[in-house]
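Q: Sequence and predicted structure below; questions after.
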Amino acid sequence: MKKILITGSNGLLGQKLVELLLKQPHVQCIATARGANRLPFTEGYAYYSMDITDREQVNDVMAQVKPDVVVHGAAMTNVDQCEFEKENCWAQNVKAVEYIVEACQQHNIFLCHVSTDFIFDGTSGPYTEEGEANPLSFYGWSKYAAEKVVEHSKLRWAIARTVLVYGIAYDMSRSNIILWVKKSLEEKKNIKVVTDQWRTPTLAEDLAMGCFLIADQEAEGVFNISGKDLLTPYEMAIMTAEYFGLDKSLIAQADSTTFTQPAKRPARTGFVLDKSQTILGYAPHTFTEGIAILAGQLQ
């Protein structure tokens, strides 16, 4: 049996990972998050409350569980909030990674660390794994610093970078572009969506599968784990409207200067997936397939 511990199990990626691991007969799943367990599944895994910013808690849980692999998905991901709450962001996105790395070194645990396209400045996307980092936001800097902590450790490690994750999770307060467009158009609201940013949006189930493939194979190095379609948010909105048969004329084109956001966003990211497809056997869904999967979960 392979023991895989997940951080951030109450979040979107965490929930999808637990769900996926429960289907693997050779895997023992250990879910961890801050505070109470909010997972909709009640059996087949162990749950430990673990605050990743508390070094002692991290050490205690790791020593108790001694997993073979840790998939570290917990992070502060609200980009604008990170700009305002820099200390909080650094504690969750960098210091916490130092504690996890330390505990993994102590118990010879393989670490799969989840990172982001926001480590790039968006001038030359889509990026391969070798792309040069140049973050534009404090969130991006925190995630880049965390990557360096992992890379400079003595661990066996992998970094799974992802882009604009969307999906539906149990008891989730946060929306995503598909749900936002669907709700707005159903309410006959006019919306403005940007045409000058490009992403390869990632279905949460695909990200979970990518992390599982890394964890299961203990594949070392950096891997791009995202969707395969390079799209603007405007194109995503149009595709969503088309899928649900909603009025596209309510969707107006805008450029990013129309919106005032505290944190700068990279213009063109997106990922080249050749490495993860070849080495891991990663096979993501198209964006339209992703919408269909998400629509099925709304029933």
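A: Cool, got the structure. From a predicted model like this one, the values you see are computed outputs, not experimental measurements.
Q: C-alpha from now on. contacts and neighbour counts both.
A: Noted.
Q: ok, now which ones touch Y45?
A: Contact analysis of Y45 by C-alpha atoms under 8 Å, 6 or more residues apart in numbering lists 22, 28-31.
Q: One more pass at 7 Å, please.
A: 28-30 (C-alpha atoms under 7 Å, 6 or more residues apart in numbering).
Q: Filter those down to the buried ones.
A: Buried by 16 or more other C-alpha atoms under 10 Å: 28-30, out of these.
Q: now, among those residues, which is nearest to I238?
A: C29 (38.5 Å; C-alpha to C-alpha).
Q: in what helix or strand does that closest one lie?
A: strand 27-33 (DSSP states H and E).
Q: I'd like to know which elements that strand is packed against.
A: strand 2-7, helix 12-21, strand 45-49 (3 or more C-alpha pairs under 7 Å, 6 or more residues apart in numbering; DSSP states H and E).
Q: Strands along the stretch 51-200 of the chain, start to end?
A: Secondary structure of the stretch 51-200 of the chain (DSSP state E, counting those that start in this stretch): strands at 69-72, 110-116, 157-162, 165-166, 191-194.
Q: I'd like those strands written out as JSON lines, with distance to D255 and mean neighbour count added.
A: As requested, those are exported to JSON lines (distance: least, C-alpha to C-alpha, whole Å; neighbours: other C-alpha atoms under 10 Å):
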{"stretch": "strand 69-72", "distance to D255": "34", "mean neighbour count": "24"}
{"stretch": "strand 110-116", "distance to D255": "23", "mean neighbour count": "25"}
{"stretch": "strand 157-162", "distance to D255": "24", "mean neighbour count": "24"}
{"stretch": "strand 165-166", "distance to D255": "21", "mean neighbour count": "22"}
{"stretch": "strand 191-194", "distance to D255": "5", "mean neighbour count": "19"}
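Q: nearest to G210, of those strands?
A: Among the strands of the stretch 51-200 of the chain, strand 157-162 comes nearest to G210, with 7.7 Å by C-alpha to C-alpha.
Q: Against that first model, consider the following:
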Amino acid sequence: MGSKIFMAGVGGMLGEAFHHTFSQSHEIVCTDKDVNAPWLSFLDFRDREEYARQVLAMKPDYLFHIGAHTSLEYCEDDIADAYATNTLPVENAVWLANRLDIPLLYISTAGIFDGAQETYDDWDQPNPLGHYARSKYMGERFVVENAARYLVCRAGWMMGAGPDKDKKFIQKLMAQLKAGAKELKVVDDKLGTPTYTRDFAAQVKVLVEQELWGLYNMVCAGVTSRLEVAQYLVKALGKDSEIAVSPVSSDYFAQEYFAPRPPSERLLTAKLDLRGVNVMRDWRVCLDEYLADKYQGYLG
């Protein structure tokens, strides 16, 4: 396994896990346009020339292209920027990786499926519904069709990094509880698979070390729903007797979350399982660990 990794777009919740997982064993350069940690340096990877300059200067053994606009609503509101950020830089990353003859890591998403099926394995055909999903899927396709060696890893409902960087479901619920909410309204018509960022990064490390290139569904074990995750969270916090979790349909949040979302984003880790390399744990185990690691004292 090579010693040098260039990581682009690692200022967010997933980037925290990649830095944690790889910093002890590799020489890494971690970049983002939001320099919010001492281990980050500035790079807006939408700047093709500067992206190339920094990567070619390092001459890494691997290129990890991590960042993206992940707000579905933002991508519907600013379609041009969605593709300028989520798709075009991926094409540049493929060119760089091929020029250096190194493997490329690209992060895709369960959201590229339309939800017509209840579950999706690694070989099911994506059919993105909105511009976030489409911009990510076009990036995935370009990598698969053009990169000489690659890992495309599809994540599910992400959780990790704690209150400062987690912008997703768990932190949104925790913020409501911190604000004193006694009731959480949660949709009962959205199915999926949580993904703990630390497990995700650890799984990438396994695949890189064994050079098992290809496309993988990469989510925690245990297909579930938004409602079940919220119910488990409240119970794990020991607050199920004082906090009500009330099911609502997606229509309840239609104004706030107007971007199209599939009814099911449940991924199956068929390829990881068949290759005998799956280190992704059950989402409940991961959520317990996440709460213990990042939310001690958060609720007072």
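A: Cool, got the structure. Nothing here was measured: the structure is a model prediction, and the numbers come from that model.
Q: still on that earlier bit, what lies in contact with the strand holding C29 of structure 1?
A: 1-10, 18, 21-22, 45-51.
Q: Now the buried members of those.
A: 3-10, 18, 21-22, 45, 47-51.
Q: Could you check how far whatever residue of structure 1 lines up with E16 of structure 2 is from K2 of structure 1?
A: By TM-score structural alignment, E16 of structure 2 lines up with Q15 in structure 1. Applying C-alpha to C-alpha, to the nearest Å, the value for Q15 of structure 1 to K2 of structure 1 is 19 Å.
Q: May I have the residues that are in contact with the match of E16 of structure 2?
A: Taking C-alpha under 7 Å, 6+ apart, one finds 9, 39, 169 in contact with Q15 of structure 1.
Q: Export the buried ones among the contacts of Y45 of structure 1 as a markdown table, with columns for distance to Q277 of structure 1.
A: Listed next are those as a markdown table, based on distance: C-alpha to C-alpha, whole Å:
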| residue | distance to Q277 of structure 1 |
| --- | --- |
| Q28 | 25 |
| C29 | 25 |
| I30 | 27 |
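Q: Just the closest of these to E242 of structure 1, please.
A: Taking C-alpha to C-alpha as the measure, E242 of structure 1 lies nearest C29 of the buried ones among the contacts of Y45 of structure 1, at 38.5 Å.
Q: Name the nearest of the contacts of Y45 of structure 1 relative to E56 of structure 1.
A: Nearest to E56 of structure 1 out of those is I30 (C-alpha to C-alpha; 18.2 Å).
Q: Structure 2: which residue goes with that closest one?
A: Per TM-score structural alignment, I30 of structure 1 is aligned with V29.
Q: roughly how far apart are that match and A8 of structure 2?
A: V29 of structure 2 sits 8 Å away from A8 of structure 2, taking C-alpha to C-alpha as the criterion.
Q: go on, K165 of structure 2?
A: K165 of structure 2 is 17 Å from A8 of structure 2, by C-alpha to C-alpha.
Q: Now the stretch of helix or strand G296 of structure 1 belongs to: buried residues?
A: Counting by DSSP H and E, the secondary-structure element that holds G296 of structure 1 is helix 287-297. Across helix 287-297 of structure 1, burial judged by 16+ other C-alpha under 10 Å covers 287, 290-291, 293-295.
Q: Skipping adjacent residues, who's closest to F110 of structure 1 in space?
A: V69 (4.6 Å; C-alpha to C-alpha, 6 or more residues apart in numbering).
Q: which residues does the residue mapped onto the one you found from structure 2 contact?
A: Taking TM-score structural alignment, the alignment pairs V69 of structure 1 with Y62 from structure 2. Residues counted as contacts of Y62 of structure 2 (C-alpha under 7 Å, 6+ apart) are 4-6, 102-104.
Q: If we use 10 Å, what do you get?
A: When contacts are counted by C-alpha atoms under 10 Å, 6 or more residues apart in numbering, Y62 of structure 2 touches 1-7, 28, 55, 97, 100-105, 150, 208.
Q: What separation do you get for it and V229 of structure 2?
A: Y62 of structure 2 is 35 Å from V229 of structure 2, by C-alpha to C-alpha.
Q: Okay, helices next: where are they in the stretch 51-200 of structure 1?
A: Assigned by DSSP state H, counting those that start in this stretch, the helices in the stretch 51-200 of structure 1 fall at 55-65, 79-84, 86-90, 96-106, 138-151, 177-186.
Q: so can I have a markdown table of these showing mean neighbour count and distance to G131 of structure 1?
A: Converted to a markdown table, the helices of the stretch 51-200 of structure 1 look like this (neighbours: other C-alpha atoms under 10 Å; distance: least, C-alpha to C-alpha, whole Å):
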| stretch | mean neighbour count | distance to G131 of structure 1 |
| --- | --- | --- |
| helix 55-65 | 16 | 32 |
| helix 79-84 | 17 | 21 |
| helix 86-90 | 17 | 23 |
| helix 96-106 | 21 | 22 |
| helix 138-151 | 22 | 12 |
| helix 177-186 | 18 | 26 |
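Q: So for G221 of structure 1, which of those helices sits nearest?
A: helix 138-151 (8.7 Å).
Q: In structure 2, what stretch matches that closest one?
A: So helix 138-151 of structure 1 sits over residues 131-144 in structure 2, by TM-score structural alignment.
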